[in-house]
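Engineer: Any chance you can model this:
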Amino acid sequence: MPRLRALVATAGPKLGAAAAVTALVAGAATAVTTLDTPRAAAAAALCDQYAKATTADGKYRIQNNRWGTAEPQCVEPTATGFRLTRADGAVATDGPPKSYPSIYWGCHYADCTPGFTPVPASGSTFGSVRASVAVTYPAPGSVAGEWDAAYDLWFDPTPRTDGQNTGAEVMVWLGHAGRPQPVGRKVATVALAGATWDVWFGNTGWNVVSYVRTTRTSSLDLPVSTFFDDALARGWVQRSWYLTSVQAGFEPWTGGAGLAVTSFSAGTGAATSPTPTANPTPTASPTPTVTRAKRPTSGRPVCSATPRTDSAWGAGAVQTVTVTNGAQARTGWTTVATLPAGQTVTNLWNGTWTQSGRTLTVENASWNGSLAAGATTTFGYQLAATGSTATPAAVTCS
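Structural biologist: Got it, this is the predicted structure:
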């Protein structure tokens, strides 16, 4: 969908959203030309870096989307999805994945599926939007690799059909292998769609909300509002925003050949597995598209946050948190703190914030998100307290 995933893997220690980033990949989009396989080669694999094909029923787009590596990768379109037939190379698991081969409904930058119009989350149509995906995992031992299988829901404050979405990316992980973890930190565990999901939250210039199924599944079919409504209750998406894309695919860090999306459908009304048809027919897309780089979060901290109390009285306090960047420049930061019992933030400056129970999540403001190596910035807040006015025991930064 518009953009290239916002996930991240973490090395070794770290459970809870990717603690920090050792190498923040630039958020600026890089212009590339979409390459479509010639119409005559309808059954051929898509091996060019950004090669795409339209499914035979004309509803969806399949993309190779090899944006994070120069090693060969090939996607073989099928009647109802695609198969990853070649996935050479490997990238460090403390950074972004090497690609996101996927199938989508909606807009990937300016490349939209036929007749698609962004769907307002405030309208009645949104409640009827369903997504269905089925995937195949190679048998244990038959393929080496570290990857996740996920579908993405993208939201923008405007009915955007090109460029980078700035609202939120809601990711739904059906399964994963190895060390990959989502952007940000694990903040909750919820029961949705008949299963248990770990909820992760981070920000890479837009909110990244990830739902990681605690037990792997090979299929999912449900209204997209299921996960949107949970994210809405947490303050991470807005009802006034628009759904701009639904994607399903894989993010490999190492290996990945043999993974497959065996069926996919998305749109208004009940989603059902597509009826097998002829091989997808590639179509020409002369309009350039743009892809963005991921911003990785690794298991090694790259920023820290230190709280202090500036003043306190019986029923409240004013506190300041200093955010210190690590050894590499970054754009955007997020802090998460568990406030002492009885504390409620009433006002906060130099950041945007949400409080859920005792969890206070603060993201950078528009003017203090870009930090050079070793640079610092601060935000402050006033709180009301029915108990202790102490600072949080710890504030994490990513």
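
Engineer: switch to C-alpha atoms for all contacts and neighbour counts from now on
Structural biologist: Noted.

Engineer: helix/strand/coil for D48?
Structural biologist: coil (DSSP: H, G, I helix; E, B strand; the rest coil).

Engineer: Also this sequence, please, to line up against the first:
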Amino acid sequence: MRPLRPQARVPRGLLSALIATLAVVASLVTATAPAQAKAQTQADTTLCEPFGTTTIQGRYVVQNNRWGSSATQCVTATDTGFRVSQADGSVPTNGAPKSYPSVFNGCHYTTCSPGTKLPARLDTVSRAPSGISYGYVADAVYNASYDIWLDPTPRTDGVNRTEIMIWFNKVGPIQPIGSPVGTATVGGKSWQLWTGSNGANDVLSFVAPSAITDWNFDVMDFVRATVNRGLAEDDWYLTSVQAGFEPWQNGAGLTVKSFSSDVETGSGPGEPDPDPGDPAGACKVTYATNVWQSGFTADVAVTNTGQAPVDGWRLAFTLPSGQRVTQAWNASVSPSTGAVTATGLGHNARIAPGGTQTFGFQGTHGGAFAEPAGFSLNGTACTTA
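Structural biologist: The predicted model follows:
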């Protein structure tokens, strides 16, 4: 039998140092792993409810928006966008898609993104810069669609009059609503144009001849092209911009890697530029509450103390920790916790000079109850009464 090789001896001092080093490494791994897991849990939120939503970056809303199928669809919101993590089922390619998972700035079916400047009247918008980065898959039938919604009123509660669709990519035997009407150059790119109606609104589609994965552009270039074609007017409102996918078959792995959207507004026709010291944008808020052990109601009055009307009013404030909105009336309030925005509905979207609009909501709370510390109306700080 072959003799065993004798083991080498390790000097006692070196052995002690090695043991100490291994202990430090082990403690770092133990401390880091839970922290990394916690960060991952906090960063990613998965939505499987058909119309589930969540907020990212404190300013955009990710929506699952599974409206055309009963098959399961889940989206996972990330720090900068979202990915479709599950997309079961399929629908015929000669009809409507099964969903529109997307991320948006603005207001969509009573849900408004925090602090949004939308709705905004078109003739007051100078620029609406946006950036999008898509991740595509091959084993699905879908389009990558950027949607722009326009309406004659600053509505926040339903379907708008005109929908602009920018098809960044399409895979499979699908086509836009309506019929082709030629080509156009918008934003320095060439597009195939389609027009039609889905029965609820007019649709103007700009279809890229080949896939676009990343682009920074001005949304108003497409809005102005739509106005020029007679499908909108300068006194209409931009209500939301949305970036996502319309899948017909499968779709897992489709990703909005990043999304950004802003709206830069100026003066309307014949209106002077507002002076920072001018009280024209000033406002006053009265916040009255009824509080019990685990719940409360808030009745809010927003008064325009300025000299010009406020169209499409949005009141932003931050709920103290532990408070959650469960229902609201006379306004949409979203998200339900943290930095929220209350947005007027179609019937009360304007506050005349010296006028007041009221709304309210019910919520839950934990621990000692407190009121929001400050309010701002369309970006202007308000006084409280």
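
Engineer: tell me which element N347 of structure 1 is part of?
Structural biologist: In this assignment (DSSP states H and E), N347 of structure 1 forms part of strand 343-349.

Engineer: List the buried residues of that strand.
Structural biologist: For strand 343-349 of structure 1, a neighbour-count test (16 or more other Cα atoms under 10 Å) marks Q343, T344, V345, L348 as buried.

Engineer: who's in contact with Y60 of structure 1?
Structural biologist: Counting by Cα atoms under 8 Å, 6 or more residues apart in numbering, Y60 of structure 1 makes contact with T54, I103, Y104, W105, T113.

Engineer: before we move on, what about T45 of structure 2?
Structural biologist: Counting by Cα under 8 Å, 6+ apart, T45 of structure 2 touches T54, T76, A77, T78.

Engineer: Could you single out the nearest of these to A243 of structure 2?
Structural biologist: A77 (13.3 Å; Cα to Cα).

Engineer: That closest one corresponds to which position in structure 1?
Structural biologist: Counting by TM-score structural alignment, A77 of structure 2 lines up with P77 in structure 1.

Engineer: Same question for Y142 of structure 2.
Structural biologist: Matched to structure 1 by TM-score structural alignment, Y142 of structure 2 sits across from W147.

Engineer: what's the following helix or strand after the strand or helix carrying that match?
Structural biologist: Assessed by DSSP H and E, W147 of structure 1 sits inside strand 145-156. Sequence-wise, the next helix or strand downstream of strand 145-156 of structure 1 (DSSP H and E) is strand 168-177.

Engineer: Which elements pack onto that following strand?
Structural biologist: Counting by 3 or more Cα pairs under 8 Å, 6 or more residues apart in numbering; DSSP states H and E, the packing neighbours recorded for strand 168-177 of structure 1 are strand 145-156, strand 207-213.

Engineer: Let me have those strands in a markdown table, adding mean neighbour count and distance to G89 of structure 1 as columns.
Structural biologist: Shown next, in a markdown table, are these (neighbours: other Cα atoms under 10 Å; distance: least, Cα to Cα, whole Å):
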| stretch | mean neighbour count | distance to G89 of structure 1 |
| --- | --- | --- |
| strand 145-156 | 25 | 10 |
| strand 207-213 | 25 | 26 |
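
Engineer: how far apart are the strand holding W147 of structure 1 and its match in structure 2?
Structural biologist: Following the fit onto structure 2, the mean deviation recorded for strand 145-156 of structure 1 is 0.6 Å by mean Cα distance after the TM-score superposition for structure 1.

Engineer: Please report how far the nearest residue to T72 of structure 2 once chain neighbours are set aside lies from P247 of structure 2.
Structural biologist: The shortest distance from T72 of structure 2 to any non-neighbouring residue, by Cα to Cα, 6 or more residues apart in numbering, is to D88 (5.4 Å). For D88 of structure 2, the distance to P247 of structure 2 (Cα to Cα, to the nearest Å) stands at 10 Å.

Engineer: With neighbour numbers in mind, choose between the two.
Structural biologist: P247 (28 against 15; other Cα atoms under 10 Å).

Engineer: looking at it, A144 of structure 2 is touching M165, isn't it?
Structural biologist: No. Here A144 of structure 2 does not reach M165: they are 9.7 Å apart, not a contact under Cα atoms under 8 Å.

Engineer: joint contacts of the two?
Structural biologist: Common neighbours of A144 of structure 2 and M165, counting by Cα under 8 Å, 6+ apart, are absent.

Engineer: Tally up the residues packed near A195 of structure 1, please.
Structural biologist: Each residue near A195 of structure 1 was counted by other Cα under 10 Å, and the total is 11.

Engineer: who's in contact with it?
Structural biologist: A195 of structure 1 neighbours (Cα under 8 Å, 6+ apart): R213, T214.

Engineer: wait, which of the contacts of T45 of structure 2 is closest to G172 of structure 2?
Structural biologist: In terms of Cα to Cα, no member of the contacts of T45 of structure 2 lies closer to G172 of structure 2 than T76, at 24.4 Å.

Engineer: distance of the closest one from G295 of structure 2?
Structural biologist: For T76 of structure 2, the distance to G295 of structure 2 - Cα to Cα - is 31 Å.

Engineer: Same question for I19 of structure 2.
Structural biologist: Applying Cα to Cα, the value for I19 of structure 2 to G295 of structure 2 is 56 Å.

Engineer: returning to that earlier point: could you list which residues are in contact with the match of A77 of structure 2?
Structural biologist: A43, A44, A45, L46, A53, T55, I62, R83, N279, P280.

Engineer: No more questions from me, cheers.
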